[in-house]
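1. pasting the sequence and the predicted model now:
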Amino acid sequence: MGKRKSQMRMVSWDAETTRQGRRAVKIAAAKETARLRKEWKTGGAEDPSTGLVKRSFSAGGEARARNLRGSGLVSRPVTREASTFTLAGAFPWVSQSGLGTTRAYIGNVTEGGGMWCLDPWEAYQRELISGMSCVLIGTVGTGKSTTVKAWVKRLVQAGRQAIIMSDAKGEWGIVARALAPAGKDPEITVGVPGRVLNPLDSGRRPASRLDTDGGEVLISDEEWVRMVRSRRSTMMKTIVQILSGESMSGDEKLALSRAITDAETACGEDVAAMTPETSIEESAAAAPTIPDVITALRHPSAETEEFTAGAGRGVANTLTELVEGDLKGLFDGRSTLLFDESLPMLVFNTRPLRSLSPQARKIASHCVSSWAESVFTNRDAGQRVAVYEEGWENLDDVASLERMVAQWKLARDYGLFNILILHKLSDLNRAGDEGTRARVLAESLLADTDIRVVHRQKSDQLKATGELLKLTTSEREEISRAPKGHALWKVGELEGRMVKTVRTKLEGELFDTDHAMTS
């Protein structure tokens, strides 16, 4: 008992003391010891060494409420050393942030819960991206449709406009009508008899363009004429190549170009006289049609006949498929389909085209895209989002790829932002074998895309996706197990973020693509 032992009275006895006597002495000594202990604890006893009254407590201290009695020792911190790679995995509470942009809320970053907002024009101004294009990837049932609809809808609500180039499933119409003013129909249905779309419409003339230094230059009459004829020639050449399955010869290209010019003259169209104020209806009323071009091919001038040696007749016979085949009555007359450019979202409903042959669908898609681009591919059309649903359908066609690559590269000049939707990146292999022009164009399309959104990928697609997008090991693991509605967002050279798309109750009803399966 330490010092307490020194305060106890010592007892002794001699040999003659009886057993009972010794017991009595022990009892008396124990009572005295107990008294001394009590006096010591209550302060009534003196410390013989100092003569001061002292109190003693148990090991835990005096029993008082909230006296924090107990050990107050602070242990010395332990220093540990590790690489930043190891620490990144050992401390998962280090959270990721958003981009700091304020428009177009999409969802929350899963590592930290921060808001994820992305407006392409704002990101471009902040130099987060250098190109205005996005590829969005996801297998069926991973939530990619909800993600792109939520993003585009909120961009429109933030002041942008959108155009859906091909709605083969008829899912975008309800979203566009929810955003349109009362009494306005934002949906343009293609593929129904009596609804004609003329792919040779000149479109709206832009007032200016950007030069190589980024300055604004007025477009002259000659330049506008050249732009219209180039677009028409490119579109018609693409159709001929799709129908024939072969590249056009030099004689055929010359015959077609001159036939387009002759058709313009025969119709009395004066492209140079158009101004930026000329309405779409006025320009469409004077535009030549595909039957006009076929007639000019079959009755060329003597000079053209001499130079082309009758090559135009074969081209005319090929184009006759548009007038007499599956596409009869859809693209062979003056446009009866017009749209209001002021609407926040426009949708080309191509669902009726699903009953056509793959070749006819491809031609129809090209005609629709060319016609739409003739209207909004100018700097006066405002900032628009162009969505290419089921983009994989165009990846096995060189002519369509060439048009899309040109569209991607000119997006900044036109104020456009392109979104290409794919099921998987291996769809790019549809373009052709390694080293072919089609494959080079498809890879160029991906290289010019600064925003990549990747939903859950199947195990057999992870390697190709990781290599093409240069994903880290952790990013590959994330997309391999991403729940529905979660996606990896790669913006420019920034670290990827896993984002959970958030939708409202109303948006859930608008975006529901499982209605046919669950109703």
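-> Good, I have the coordinates.

2. only C-alpha atoms for contact and neighbour calcs from this point on.
-> Fine.

3. going along the chain, name the strands of the stretch 301-450 of the chain.
-> Assigned strands in the stretch 301-450 of the chain, in chain order: 345-349, 384-388, 416-422 (criterion: DSSP state E, counting those that start in this stretch).

4. take a look at this one as well, against the first:
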Amino acid sequence: MPGTDIERGRNTEIEQSGQQTHRYGSPIRSGGMSFQTVLPAFNERSLSRLSVLPAGQPIPKAESRSISRAVRKARKETLKQARKQSMDRARKEARQEEKTSGDVLPRSTSPFRRVRGLFGFGGTGMLNLPSHSTSTYRAGVLTPWLASGVTEFEGPLIGKENTTGTPFRFDAWSPVRAGVATSVNGMVVGMMGSGKSMFLKTFAVREISYGRHIIIMSDPKGEWVRVAQAIGGQALSVGHGRYMNPLDIGRKPSGVDDTQWFMDCQSRRSVALSGLVSSLREGQVPSSAEQSLLDAAAEDMCLGRLKPTVTSLVEALDGEWGRTREVRGLNDLTRDQCCRSLILTLDKLVHGSLQGAFERESTIHVDPSAPIIVFDTSGIDSNDTIKRSVYTAALSSTIDSILTAKDGLYRLIIAEEGWEVLSNPMLVDAWDKRMRMTGEWACSNWMLLHELSDLEKFGPPESEQRKKIDGILTLSETKVIYKQSPSSLSYLAALLPDLTDDEKYAIPRLNRGVGLFRVGDKVRVLVHPVVSRTAYPVFNTDKGRFGN
């Protein structure tokens, strides 16, 4: 009670010390200490709330609404000041970042947003995506996941956009129909385990449901064989007495006159022979004199003077034909030297370690109407680069025979190991021609690559080979980019001059299974494929990757 001797004694001590302090140790804003009967009505919590009252306002006699209103007002003011300080700090950081960044896009004043994918591919992750502010005029140059343009392509369902969750549909021909691109060709690039193979299988099977037909140029791991068996396709394995003749050009299409057909046959057989020679020589193309002799052999095969097999050609080069065949620009000595060098090269397919696959007439017959055709090369040692290159060259010729038949079917040609194509100059030329003949041959060509930094293996950027490779990659207007190592970003930036700083930041950090779709110069969107429970065991190639 305020009238007790104890309270009077405490009050005396306070007055003597000159401090205005409540008995509980809380300071009082103003006024003197007085002993009124109202003080015991305040508890410790109420006393602490008095500090929010404006200076000069009389102290209420009890807990009242004025205190609650003052507390709410003070809380709002405190939060307002905190938000203002946070925004000021964010603006300062954004201005500093804009000064040091090479990206000319205007930064927003808000902090970075963390966007969670709707579902994970073997795990769910987070991706930091910067936010931008801009006008509608400049929106076309924003990062793909913010303002990438219209992505409502016609086609089968491939997956979901990773940031919005909206369905993503795509057909290889849909960008051209939508006016977004002028080419139906594409490329898929990504590190091992990034999810590119899962996407390709999902894409191919969904395209089959859309009425397209698929050809897998080479299946070194046997992954596509399971897919072909599951959907009633055709899987072909060559070697050990199972022959596929790369010089077999098939039947003449209807509507093609004899003169044009003869020229086509001669050209295709000449390209096939050149590709085989280049593969056997580990990428070294035939000399001009040798090429002239191969052209003469292809011409005589079309005229019926030579049997169109590698075995017959080797016998002809070593016989009367090689000694007497007149070739413009070659004298007898040069022709004899060319015959001997070509015999040493091609005889590896007839009597050497590569026999039993491509030197005779075909014993394996391709069904062009099959929904998917897989050329199984899993039986070849992955370290035998020459044999793999020869198989790729021979099978490339067989694929051209299917395409030039012009049977009215639309096909996707998928090179599962794109490096095998790019390592052979003759195959690079053949792939480039196929890309330019997409309208005539009704085909869409897709190449799978791993690290773009591996392009160094094919020579310096100014070399003729690299220029051709860069041209192929540029003609692939649909690019699906999965996680790449930082060392590959410079090659990617050279390939894509409009690659933004945000994309350079995000690509090495992409979650497994998420790919950046870049279609033409307008559409850029992060896509995660959707795979059914039935298809996943067939598509999955990670069974032993995680050790369980």
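-> Nice, thanks for sending it over. Worth saying up front: this structure is predicted, and the values here are computed from it rather than measured.

5. TM-score for the pair, please.
-> Here the superposed chains carry a TM-score of 0.73, computed using TM-score structural alignment, normalised by the length of the first structure; 413 aligned residues with a C-alpha RMSD of 2.9 Å.

6. make JSON lines out of the strands of the stretch 301-450 of the first structure and add mean neighbour count.
-> Shown next, in JSON lines, are the strands of the stretch 301-450 of the first structure (neighbours: other C-alpha atoms under 10 Å):
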{"stretch": "strand 345-349", "mean neighbour count": "25"}
{"stretch": "strand 384-388", "mean neighbour count": "23"}
{"stretch": "strand 416-422", "mean neighbour count": "23"}
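
7. and residue 134 of the first structure, which of those is closest to it?
-> Residue 134 of the first structure sits nearest to strand 416-422 of all these, at 4.7 Å, using C-alpha to C-alpha.

8. before we move on, the earlier item: turn the strands of the stretch 301-450 of the first structure into JSON lines, columns for distance to residue 201 of the first structure.
-> JSON lines is the format used below for these (distance: least, C-alpha to C-alpha, whole Å):
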{"stretch": "strand 345-349", "distance to residue 201 of the first structure": "17"}
{"stretch": "strand 384-388", "distance to residue 201 of the first structure": "19"}
{"stretch": "strand 416-422", "distance to residue 201 of the first structure": "20"}
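
9. of these, which is nearest residue 228 of the first structure?
-> strand 416-422 (19.3 Å).

10. just to revisit the earlier point, residue 219 of the first structure is nearest to which of the strands of the stretch 301-450 of the first structure?
-> Per C-alpha to C-alpha, nearest to residue 219 of the first structure of these: strand 416-422, 19.2 Å.

11. residue range for the closest one in the second structure?
-> The aligned range for strand 416-422 of the first structure in the second structure is 443-449, by TM-score structural alignment.

12. closest one to residue 92 of the first structure among the strands of the stretch 301-450 of the first structure?
-> strand 416-422 (32.1 Å).

13. returning to what we had before: of all the strands of the stretch 301-450 of the first structure, which lies closest to residue 98 of the first structure?
-> strand 416-422 (20.7 Å).

14. how much does that closest one stray from the second structure?
-> Following superposition, strand 416-422 of the first structure is found to deviate from the second structure by 0.5 Å on average (mean C-alpha distance after the TM-score superposition for the first structure).

15. so which elements touch that strand?
-> Applying 3 or more C-alpha pairs under 8 Å, 6 or more residues apart in numbering; DSSP states H and E, one finds that strand 416-422 of the first structure makes contact with strand 133-137, strand 384-388.

16. output those in CSV; the columns should cover distance to residue 471 of the first structure.
-> Formatted as CSV, those follow (distance: least, C-alpha to C-alpha, whole Å):
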stretch, distance to residue 471 of the first structure
strand 133-137, 14
strand 384-388, 24
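
17. among these, which is nearest residue 196 of the first structure?
-> strand 384-388 (21.4 Å).

18. before we move on, back to that, closest one to residue 291 of the first structure among the strands of the stretch 301-450 of the first structure?
-> Using C-alpha to C-alpha, the strands of the stretch 301-450 of the first structure put strand 345-349 closest to residue 291 of the first structure, at 23.9 Å.

19. could you give the residue range in the second structure aligned to the closest one?
-> So strand 345-349 of the first structure sits over residues 372-376 in the second structure, by TM-score structural alignment.

20. got the contact list for residue 398 of the first structure?
-> 431, 437, 438, 441 (C-alpha atoms under 8 Å, 6 or more residues apart in numbering).

21. take those residues and write them to JSON lines, including distance to residue 185 of the first structure and neighbour count.
-> JSON lines is the format used below for the contacts of residue 398 of the first structure (distance: C-alpha to C-alpha, whole Å; neighbours: other C-alpha atoms under 10 Å):
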{"residue": "431", "distance to residue 185 of the first structure": "36", "neighbour count": "24"}
{"residue": "437", "distance to residue 185 of the first structure": "41", "neighbour count": "15"}
{"residue": "438", "distance to residue 185 of the first structure": "38", "neighbour count": "24"}
{"residue": "441", "distance to residue 185 of the first structure": "36", "neighbour count": "21"}
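
22. ok, back up a step: the match of strand 345-349 of the first structure against the first structure, how far on average?
-> Stretch 372-376 of the second structure sits 0.6 Å off on average (mean C-alpha distance after the TM-score superposition for the first structure).

23. how far does that stretch sit from the chain's center?
-> 23 Å (C-alpha atoms, centre = their mean, to the nearest Å).

24. repeat that for stretch 192-204 of the second structure.
-> That offset, for stretch 192-204 of the second structure, works out to 9 Å (C-alpha atoms, centre = their mean).
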